[in-house]
Structure formats: structure tokens, C-alpha cells
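Q: the following comprises the amino acid sequence and a computationally predicted model.
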Amino acid sequence: MSRLLTDDEVTTQLEGLPGWSREGDAIVATIEAPDFPAAIRLVAAAADEAEQMNHHPDIDIRWRTTSWLLTTHDAGGLTQLDIELAHRISAAARAEGATPGG
């Protein structure tokens, strides 16, 4: 099991993740894709990354807006897995021309 991050570690790591913020024991982001097909490609790319990591996000898709929630359920909060997956989701978003916000 991954180690829980301290509050200071979470705050520091979020500085390198534009568009991501903390909500309790999770980090969240809303990412706006240029169009619906790009949003679906983003979700598919993130799903591939999540499967490789065996760490799966909660995702909501509304037209071209995707909402993401990451937490490590079995650890009871935020771990480095959540930070790493957020970086991978952000990279996939950039590749699709998607931006934080929505």
C-alpha cells in the first residue's frame, strides 16, 4: 500500500499541477476539451495510464467537459499514485488540446 502524503506534501505537489486542487481526501480537476471526440480520447488515454498503474480515477463526462477525482481508497487519502496519475491525465489533456477549467 502506498504511503499517505502529508498536507504539506500535497500542497507542494499541487503547485506543479495547474488546474488541480484538493477537496478533502482527494484531488480534483475539470478539463475542457476542444470537442466531444477529444474529450473521449482524453478519457481513453487516461484509462490506459490508469490501467498500467492499477489506479483508477472517478470520471464524469459532460459534452466536452471532463471532471476528475483522484484518491487512494485503500490508503484512505492521497498518495503519490494520485499525484502521478494527475500528471499523466494532464499530459494526455495537453496532447488533445484540452485545458483546465470548465
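A: Perfect, thanks for sending it. Numbers count the residues shown, from 1 in each chain.
Q: going forward, measure contacts between C-alpha atoms and count neighbours the same way
A: Noted.
Q: report the buried residues of whichever helix or strand residue 45 is part of.
A: Secondary structure from DSSP states H and E places residue 45 in helix 36-53. Buried residues in helix 36-53, defined by neighbour count with 16 or more other C-alpha atoms under 10 Å: 36, 38-43, 45-47, 49-50.
Q: who does that helix touch, helix- and strand-wise?
A: For helix 36-53, the packing partners by 3 or more C-alpha pairs under 8 Å, 6 or more residues apart in numbering; DSSP states H and E come out as helix 80-95.
Q: tell me which helix or strand comes right after the helix it packs on.
A: According to DSSP H and E, the helix or strand after helix 80-95 is strand 99-100.
Q: so what's the gap between that next one and the chain middle?
A: Put simply, strand 99-100 sits 12 Å off its chain's centre (C-alpha atoms, centre = their mean, to the nearest Å).
Q: list the residues that contact the spatially most central residue of the chain.
A: Closest to where the C-alpha atoms of the chain average out (C-alpha atoms, centre = their mean) is residue 86, at 3.6 Å. Neighbouring residues of residue 86 by C-alpha atoms under 8 Å, 6 or more residues apart in numbering: 17, 20, 70.
Q: distance of it relative to residue 63?
A: 21 Å (C-alpha to C-alpha, to the nearest Å).
Q: against that first model, consider the following:
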Amino acid sequence: MSAPTRLSADEVNAALRDLNGWSLENGKLHRQFQFPSFIEAFGFMSSLALVAEAMGHHPEWFNVYNRVTIDLTTHDAGGITQKDLELAQRANQLAR
């Protein structure tokens, strides 16, 4: 199986226009989600973990109480790929 193709800076910037709340930070897609409680933040993480596992693509993330910070990159490709964009979109859907 070959590594996913790294997106160009122009492709990433164009995609960011459609990814509400996401930005580019240190070469990774970045977003912080905030929830009403720890339980809701943890539930979000659990749901997204199932999606990530099914995709075979796992986030770098950090949780403190009601906040979940996510950074996405595809290490095999050395940057952001379509997989990162898809996982970011799914995170946004789950956070609603």
C-alpha cells in the first residue's frame, strides 16, 4: 500500500476555507473544540476514535476538562493529505 499524496500549500489553503474552525499551525491542521463538560468532550473523543480507527488514520490530540485540541498530519506523506481533511470534516460533524 502506498503512502497518501501530500497536498500542496494552495490545496490546503483552499480546503481550509471549507473547514470551519480549522487553521494551519506548525504544518498541521489545527483546531480546538470546547464542550459543556468533560463527559461531552470525552464522548466526542470516543466517537472520533472509532472513525479514526476505521480510516486507519489517527489524530494527535490533547484533552483538558472540556477542551479537545487536535492536530492532523499524515506522517507517511510528510504533510497534510486528503485523509487529514476527511478526518477534520468528520470531527466537525461529530462536534455539532
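A: The structure has been received and is ready for your questions. Being a predicted model, the structure only gives us computed values, none of them experimental.
Q: give me the TM-score for this pair.
A: The TM-score (TM-score structural alignment, normalised by the length of structure 2) is 0.95; 94 aligned residues with a C-alpha RMSD of 0.7 Å.
Q: quick revisit: so the helix holding residue 45 of structure 1 corresponds to what in structure 2?
A: Aligned by TM-score structural alignment, helix 36-53 of structure 1 falls on residues 38-55 of structure 2.
Q: what residues does the matching stretch touch?
A: Contacts for stretch 38-55 of structure 2 (C-alpha under 8 Å, 6+ apart): 34-35, 58-59, 63, 65-68, 87, 90-91, 94-95.
Q: and that stretch, how far from the chain's centre?
A: 11 Å.
Q: quick revisit: by neighbours, which of the contacts of residue 86 of structure 1 wins?
A: Among the contacts of residue 86 of structure 1, residue 70 has the most neighbours (other C-alpha atoms under 10 Å), with 25 neighbours.
Q: give the equivalent position in structure 2 for that residue.
A: Under the alignment (TM-score structural alignment), residue 70 of structure 1 pairs with residue 72 of structure 2.
Q: residue 20 of structure 1 touches residue 26, doesn't it?
A: No: using C-alpha atoms under 8 Å, residue 20 of structure 1 is not in contact with residue 26, being 10.1 Å away.
Q: the helix or strand hosting residue 11 of structure 1 aligns to what range in structure 2?
A: Assigned by DSSP H and E, residue 11 of structure 1 belongs to helix 7-14. Helix 7-14 of structure 1 corresponds to residues 9-16 of structure 2 when matched by TM-score structural alignment.
Q: I'd like to know how far the match of residue 70 of structure 1 sits from residue 8 of structure 2.
A: In terms of C-alpha to C-alpha, residue 72 of structure 2 sits 15 Å off from residue 8 of structure 2.
Q: residue in structure 2 paired with residue 84 of structure 1?
A: By TM-score structural alignment, residue 84 of structure 1 lines up with residue 86 in structure 2.
Q: neighbours around its match, how many?
A: Counted with other C-alpha under 10 Å, the neighbours of residue 86 of structure 2 add up to 15.
Q: now residue 90 of structure 1. Nearest residue, chain neighbours left out?
A: residue 17 (7.8 Å; C-alpha to C-alpha, 6 or more residues apart in numbering).
Q: which SSE is the closest residue to residue 24 of structure 2 other than its chain neighbours in?
A: In this structure, residue 24 of structure 2 finds its nearest non-sequential neighbour in residue 30, 5.8 Å apart by C-alpha to C-alpha, 6+ apart. Residue 30 of structure 2 is located in strand 28-34, with elements delineated by DSSP H and E.
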